[in-house]
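Asks: Got a predicted structure plus its sequence, pasted below:
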Amino acid sequence: MSGLNSQQAGQGPVFIMLHGLFGSLDNFRSVSLHLERSLTVLRMDLPGHGLSPSLPTLSIEAMADAVLAEIDQLGIKEFHLLGHSLGGKVAMSVAGNPSCQGLQSLCVVDIAPRQYKPHHQPIIDALQALDLQQITDRRDADLQLRNAIPDAGVRAFLLKSLYRHDSGHFDWRFDLQQLATDYPLICRPPIVNRTIEPPTLFIKGGDSDYLGADDETGIKAVCAHPSLKIIVGAGHWPHAEKPAQFTRICQEFLSHV
């Protein structure tokens, strides 16, 4: 497999950012602009997302292996790692891999190391039902998805990854077919093969139900030094909904590592 697509900017310690399911490195663009003043921010497209190549199996562990290989390929010796949602699961798998060297800290955004119900299945079904050959523009796609995906914010997020081929037809920047096939694997908890020793911060959206008090036991089972910050008034995308507060939390955490 060729390397993952990434963008790097700024100066200082290396801070690697991993997006969530159906996302891309662009999801952290606005936050990274502030962080780049004191950090070398490396935003990475997960396998099967954005401009990164896909994999025969898009499991959490296969994605983590690809991220580790990319870090090694780039010659990065020490780094801080952040992952949102699926990216958070991948980040935990990276941190818990015995071959992971040089990790200074871990940030996990609105996800826990546990099994989740397949609540993205209606979205996957709607995207697979969309006839990309017949779409004329993004507005047309938005109209066709409206009944199945009533949340306008979710549709807008998904449609960021819709692009037009040179042929004139539309396609997704993520590998929809492989993600649909491997979605049960993505719902599983990440495999953490060793205790995550570096300081680990869990950031929860106050209005989100992805991360709860019940997750404390599971978190302490895999992380030696976990802490928690809650962003009041934010949902599952706190970095997009409350970017200034999110950035401050990251900066404060990293300054004490």
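Replies: Thanks, I have it. Numbering: from 1, shown residues only.
Asks: contacts and neighbour counts: CA atoms only from here.
Replies: OK.
Asks: Now do Asp65 against Lys229, distance only.
Replies: Asp65 sits 28 Å away from Lys229, going by CA to CA, to the nearest Å.
Asks: Please compare the first structure with the one that follows:
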Amino acid sequence: MKLNYKLQGKGQPIVFLHGVFGSLDNLNMLAKDLVSDYQTIQVDLRNHGLSPWSNQINYTSMAQDVAELCHELQLKDIILIGHSMGGKVAMQLSQVIPQIIQKIVVIDIAPVKYSTSPNAIILRALMYCLNNQITDRKQIMSIMQEAGLSEATCLFLLKSYKKQHWLFNLQVINDQYANICDWQTIPSSSPCLKPILFIRGGNSVYLADKYQNTIYAQFPNAKIVTIEGAGHNVHAEKTQQVLQLLHDWLNCSSCSV
């Protein structure tokens, strides 16, 4: 699948991978800073943004899409930065194109299968609107807020609502959301040895302490850093702290393969 992407700048390539319900602009606050020193490639994953829709969404297919794009652009020594679902795609890519990856940054997600997700509330609200053919933005906003979603979450979702149409494939995401929660554990006999930085929000449940052992088992060269006072969207809530962390880690010669 040929993905939609935005390429800017020159130098070592950084590929940005967004989370579920998002688009390539979601990590723009990081890309617009890093573009002065790197080539940035912001990607719309399948069933999101302006990339094609498919009746399949899982980490095997999403990683293969990104791998094909990297080969098309002839990228090498890649740095991957992925948030949430995009972080899992980045980790999956370590098994698909390890030879062209230098480092990986995973923002607030763990290499585990989640049994529950806060996104269940989002899916119920959006599917109610879809099934009842509700297309008015104000009415959709009202329904989402009545469901208990914060104003910030509602506004984030509505960024992908254009001309009475969701830019993400809501039906497929809903039907196959178990695939997004899923994860195929990397065998302990052949772990990923790439340097990988996990950034977690101190108020988030996605990168809980209980996952540390399974992280190190799959990624022995992992570094886990907590940014206090931030939730799941730590890159948006604490942008300057995340950027400082990224600059320090990316410029660390001892953090290279």
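Replies: Received it, and whenever you're ready, just let me know what you need. Quick caveat, the model's predicted, so the values are computed rather than measured.
Asks: quick one: Leu82 of structure 1 and Phe15 touch, right?
Replies: Yes: look at Leu82 of structure 1 against Phe15 with CA atoms under 8 Å: they come within range, at 7.4 Å.
Asks: and the nearest residue to Asp26 of structure 1 once chain neighbours are set aside, how many neighbours?
Replies: Leaving aside its sequence neighbours, Asp26 of structure 1 sits nearest to Arg43 (CA to CA, 6 or more residues apart in numbering; 8.0 Å). Arg43 of structure 1 sits with 24 neighbouring residues when counted by other CA atoms under 10 Å.
Asks: got the contact list for the helix or strand hosting Arg43 of structure 1?
Replies: Using DSSP states H and E, Arg43 of structure 1 sits in strand 40-44. By CA atoms under 8 Å, 6 or more residues apart in numbering, the residues outside strand 40-44 of structure 1 that reach it are 4-19, 24-26, 28, 32, 35.
Asks: Which members of those residues are positioned in helices?
Replies: If you go by DSSP state H, these have Ser32, Leu35 in helices.
Asks: Narrow the contacts of strand 40-44 of structure 1 to those that are buried.
Replies: Burial by neighbour count, 16 or more other CA atoms under 10 Å: within the contacts of strand 40-44 of structure 1 this picks out 4-6, 9-10, 13-19, 24-26, 28, 32, 35.
Asks: which one is Val41 of structure 1 nearest to, not counting chain neighbours?
Replies: Excluding the flanking residues, the one nearest Val41 of structure 1 by CA to CA, 6+ apart is Phe15, at 4.9 Å.
Asks: ok, now Pro243 of structure 1?
Replies: Per CA to CA, 6+ apart, closest to Pro243 of structure 1 is Val31, 6.0 Å.
Asks: Return the distance of that neighbour relative to Gly235 of structure 1.
Replies: Between Val31 of structure 1 and Gly235 of structure 1 the distance is 16 Å, computed by CA to CA.
Asks: For structure 2, just list every one of the strands.
Replies: For structure 2, applying DSSP state E gives strands covering 5-8, 13-17, 39-43, 78-83, 101-107, 161-162, 165-166, 196-201, 222-227.
Asks: For the longest one, what is the distance to the chain centroid?
Replies: If I follow you right, that is strand 101-107 of structure 2. The chain centroid and the centroid of strand 101-107 of structure 2 are separated by 12 Å, computed with CA atoms, centre = their mean, to the nearest Å.
Asks: Can you spell out which helices and strands pack onto that strand?
Replies: Helices and strands touching strand 101-107 of structure 2, by 3 or more CA pairs under 8 Å, 6 or more residues apart in numbering; DSSP states H and E, are strand 78-83, helix 85-93, strand 196-201.
Asks: so where is it in structure 1?
Replies: Taken onto structure 1 by TM-score structural alignment, strand 101-107 of structure 2 occupies residues 103-109 there.
Asks: List the buried residues of that stretch.
Replies: Within stretch 103-109 of structure 1, the residues that count as buried by 16+ other CA under 10 Å are Leu103, Gln104, Ser105, Leu106, Cys107, Val108, Val109.
Asks: before we move on, the earlier item: packed most tightly, which of the helices and strands packed on strand 101-107 of structure 2 would that be?
Replies: Among those, helix 85-93 has the highest mean neighbour count (mean count of other CA atoms under 10 Å), at a mean of 26.
Asks: Compute the inter-axis angle for it and strand 78-83.
Replies: For helix 85-93 of structure 2 against strand 78-83, the angle by axes from the mean of the first three to the mean of the last three CA atoms, to 10 degrees is 140 degrees.
Asks: how close does the closest residue to Lys238 of structure 2 other than its chain neighbours sit to Gly148 of structure 2?
Replies: Distance criterion CA to CA, 6+ apart; nearest residue to Lys238 of structure 2, sequence neighbours excluded, is Ala230 at 6.7 Å. Using CA to CA, one obtains 19 Å as the distance from Ala230 of structure 2 to Gly148 of structure 2.
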